Every structure is written in structure tokens, then in C-alpha cells.
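Visitor: only the shape, not the letters, is given here:
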């Protein structure tokens, strides 16, 4: 990709445009490579700026990627809200459909899943408290939107149960993604022995199963609590 021609930004509008161009270049890189391979040096080359000048707009590589993560999560939630209308059926049936929707939609967004998997261990380091606050506020807003979506599909979960389902599903996705992307050496090991091949993790299946079992378990526990609640 040819480097962009940049002139010094002198106004707020120009600076905002520079930030957008840096983010667009980084997003393009993530369509070609995993988060771990995206370097500030290569990003600087693609936008036609010295690394020191890129750092005038974003304090670190991680700060760039956190903005992209927040945007990816918002786009994902908007997609869920457009395509995931609650259906009819038992709580088990609705929970299974919701689990499939969450898992399949995340699998179809590898950039989102890759960024999520790097969030705690990588992206939330090498940033200032100011950047961390902005990111966490955006994350809280997104989690609240996901909780509302889950509650529409499974109102019997209530707020507490919906929060638990969202947290469990996201944490499983963050863990399962890198595990489902083995190195070439591990892929060769799987290919060499059918018994080892059975250890390979399917991201969609694992996230779907976790979300479905969590939803069923939470509902069962709530129903059991109601049955054993003492009457007045």
C-alpha cells in the first residue's frame, strides 16, 4: 500500500481528519494481519508520517487499537440489534438461538474477536489514565447495550442474569479466540495424529455452547429459587 501524503494539521478539523486517517490505516492493516503483528512503524509508513508525528495524535499503538476496538464493538451491537429480533418459544429455545447469534456473529468478525482477545493483556497497557477512562466509559456503554439486548431475548433472566450471561460470553470469546488460532507447529501436531486433532478448539461451537449452557443454568437457578422461596 502506498503511503499517504500528509501535510501538517493546523486546525482542529485537520487534526480530527489526521486521526481518522490513522484509524482507517490501522483498520486496513487489521484486515491483513493479527493485532500482534501491527506495529507503529508500519502504521506510520502507511499514513506517511514519522512515528513521532503519529504519536502526536495517539499516545501509543495500544491507544489506536482501543479506539478501533470500541468502534468494532459498537458496530457489532448495531448489527445484533438489526438482525437479532427476539423470537417465540421456550426459554431453552430462545436461549439457544441467542447463543447461536452471539457466537456466529463474533466468528464472522475476526477483527473484533482478535481485538477483544488482546484487550486485557495488551491493549490496556502502555496507555495513560485519560485514555483508559475513555475506553472504559465506552466499554461500559457497550456492555449495557448488550445487557438490554439479552434481556429482550430472555426477559426471565432479569438484569442480574443478563449481566452474567454477557460477561461469561465475552470472557469465553476472549479466551477461545487465540486458542482457536493455533501456531503452525501446533497445526502440524494436530494433522499428524487424529487423537491430537480432537483437541483443536472450534471458536463458534465453544462460545455458542458456553452461552447456551450459561443461559439455561441461570434460568434454572432462578426457577429453583422461586420454588424454594418461603411463602408468607
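Guide: All right, it came through fine. It should be emphasised that the depicted structure is a prediction, and the values quoted were computed from it without experimental measurement.

Visitor: when you work out contacts or count neighbours from here on, use the C-alpha atoms and nothing else.
Guide: Noted.

Visitor: quick check, central residue of this protein?
Guide: For the chain, the residue nearest the mean C-alpha position is residue 116 (3.9 Å; CA atoms, centre = their mean).

Visitor: give me the buried positions along the helix or strand where that one lies.
Guide: Here residue 116, judged by DSSP states H and E, is contained in helix 110-118. Neighbour counts over helix 110-118 (16 or more other CA atoms under 10 Å) mark 111, 112, 113, 114, 115, 116, 117, 118 as buried.

Visitor: included below, for side-by-side comparison, is a second structure:
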């Protein structure tokens, strides 16, 4: 993808568009090549920007993908909110989460990679935004299970989050292990993300 931006963004609308283009380009590169292959200087060149111009929007790689993670989390929250009109079913919730693979991928590397952010102010703001999303998810669990108290609802939200991370890691092995797992000898060790997450969410809903 090449999306040239020929003029310097001046107005708030232009700056918002520029930020959107950077995030979209980062997401596409992430999905095609993985986090390690995203290089900000290459991303800037792809967009027709200088590296300093890109840094005016995101001070480093971690801050860029933290911003993308918040967007993905908000989109997932909206999708889960649409489920609130029906009874909570493990498979449906798992499929809804799986439909947001960028969120799942970034969740899996959040604590080991993205949160190596050294800017204290940006890290604090990131956690505040995550806290807001978690609180909204708690409200949804209280809607589905009004017998819960707020702490119990929060526990379910955290269990859900941890289940996504664990199931994503175990169902998305490295490229080398993907080759190994093609051998029928290891068929019983192959894991499907939706199937694994659905089983975990049965516990989430029943307990």
C-alpha cells in the first residue's frame, strides 16, 4: 500500500486525517508482516512523510501501536455491546472477539512488547483509556448477570482478557512450529482459537 500525503497537515481536520492514514498503514503492515517488521522510517516513506513528521503524531513505535490497540479495543467493545440484546453465549462471544484479529494480536504482545513504553505520561494515558474500556465491559457483564457485584464483574473482564491472550498464543505458534504441526503426528496438539476461547468462556459465563 502506498498512500502519499503531499501537503503538510495544518488544520485539525488535516491532522486527524494524517493520523488516520498513519494508523491504517501501520495496521496493514502489522497484519501482513508482524510487529517486528514494522519500521517507522519505512512507514513514513510509504506515506510520503519525513520521519520527524511522523514523530509529531507518534513519538515511537510503542505509542503508535498503543493508539491502534485502543482503537481496536473500542471497536471490539462496540461489537460486544451489540450482543447485549441477547443472552451471552460463549461461542458467539468468541467469534466476535476472533473477528478482531488485530486486537487479539496486540493483546498477546501488549505486556511483553508495547508496554515497554518509557514515556510515563503516555503510558499513564494509555492505562486510563484501557480502564475506561474495562469499566464499560464490566457494565455489560452486570447487564448479563445482575446478581454480580462490581468486583465480580471486573474479575470476569480480566478473565476474558487473559483468556484471549492465552488462547491466541497457543493457537498461533511460530512459523517453524506451524510447519512442525502440519505433521499428522502432532494433530492432537493443534488448537483453534475460537474453539479454545469458547471452552474458556463457558467457565466465564457459568461461574
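Guide: The structure has been received and is ready for your questions. Predicted, not measured: the structure shown is a model, and the values here were computed from it.

Visitor: for the two chains, what TM-score is obtained?
Guide: Comparison of the two superposed chains (TM-score structural alignment, normalised by the length of the second structure) gives a TM-score of 0.89, and 207 aligned residues with a CA RMSD of 2.0 Å.

Visitor: average distance between the biggest helix by length in the second structure and the first structure?
Guide: Scanning the second structure for the helix with the most residues, using DSSP state H, yields helix 120-144. For helix 120-144 of the second structure, the mean deviation from the first structure after alignment is 0.9 Å (mean CA distance after the TM-score superposition for the first structure).

Visitor: leaving out chain neighbours, which residue sits closest to the aligned residue in the first structure for residue 147 of the second structure?
Guide: Counting by TM-score structural alignment, residue 147 of the second structure lines up with residue 156 in the first structure. Among residues not flanking residue 156 of the first structure along the chain, residue 219 sits closest, at 7.0 Å (CA to CA, 6 or more residues apart in numbering).

Visitor: report how many residues lie close to that neighbour.
Guide: 20 (other CA atoms under 10 Å).

Visitor: with residue 128 of the first structure instead?
Guide: Neighbours of residue 128 of the first structure using other CA under 10 Å come to 12.

Visitor: for residue 33 of the first structure, see how far away it is.
Guide: Residue 128 of the first structure sits 26 Å away from residue 33 of the first structure, going by CA to CA, to the nearest Å.

Visitor: now swap in residue 17 of the first structure and tell me
Guide: 24 Å.

Visitor: what's the answer for residue 9 of the first structure, then?
Guide: 29 Å.

Visitor: in which helix or strand would I find residue 171 of the first structure?
Guide: helix 158-179.

Visitor: and after that helix, which helix or strand comes next?
Guide: Following helix 158-179 of the first structure in sequence, per DSSP H and E, is helix 184-192.

Visitor: could I get the contacting residues of residue 203 of the first structure?
Guide: 103, 107, 173, 176, 177, 180 (CA atoms under 8 Å, 6 or more residues apart in numbering).

Visitor: roughly how far apart are the equivalent of it over in the second structure and residue 50 of the second structure?
Guide: Residue pairing (TM-score structural alignment): residue 203 of the first structure is matched to residue 193 of the second structure. Note on residue 193 of the second structure: its distance to residue 50 of the second structure, by CA to CA, is 39 Å.

Visitor: could you list every helix and strand in contact with the helix or strand hosting residue 95 of the first structure?
Guide: Residue 95 of the first structure is located in helix 91-107, with elements delineated by DSSP H and E. The contact analysis (3 or more CA pairs under 8 Å, 6 or more residues apart in numbering; DSSP states H and E) places helix 91-107 of the first structure against helix 61-83, helix 110-118, helix 129-153, helix 203-228.

Visitor: which of the ones you listed sits closest to residue 165 of the first structure?
Guide: With CA to CA as the criterion, residue 165 of the first structure lies closest to helix 203-228 of these, at 6.3 Å.

Visitor: now find how far off-centre that closest one is within its chain.
Guide: 21 Å (CA atoms, centre = their mean, to the nearest Å).

Visitor: now swap in stretch 23-41 of the first structure and tell me
Guide: 16 Å.

Visitor: now do the buried residues in that stretch.
Guide: So for stretch 23-41 of the first structure, counting by 16+ other CA under 10 Å, buried means 23, 25, 26, 27, 29, 30, 35, 38, 40.

Visitor: residue contacts, the second one?
Guide: The one in question is residue 25 of the first structure. Contacts of residue 25 of the first structure by CA under 8 Å, 6+ apart are 43, 46, 47.

Visitor: same deal with the fourth one?
Guide: Listed by CA under 8 Å, 6+ apart, the contact partners of residue 27 of the first structure are residue 68.

Visitor: let's go with 7 Å and repeat that
Guide: Under the criterion of CA atoms under 7 Å, 6 or more residues apart in numbering, residue 27 of the first structure has no neighbours.

Visitor: got it, and the fifth one?
Guide: By CA under 7 Å, 6+ apart, the contact set of residue 29 of the first structure is residue 38.

Visitor: element containing it?
Guide: helix 12-30.

Visitor: any idea which helix or strand comes after that helix?
Guide: Following helix 12-30 of the first structure toward the C-terminus (DSSP H and E): helix 40-47.

Visitor: what number of residues are in the vicinity of residue 90 of the second structure?
Guide: Around residue 90 of the second structure there are 21 residues (other CA under 10 Å).
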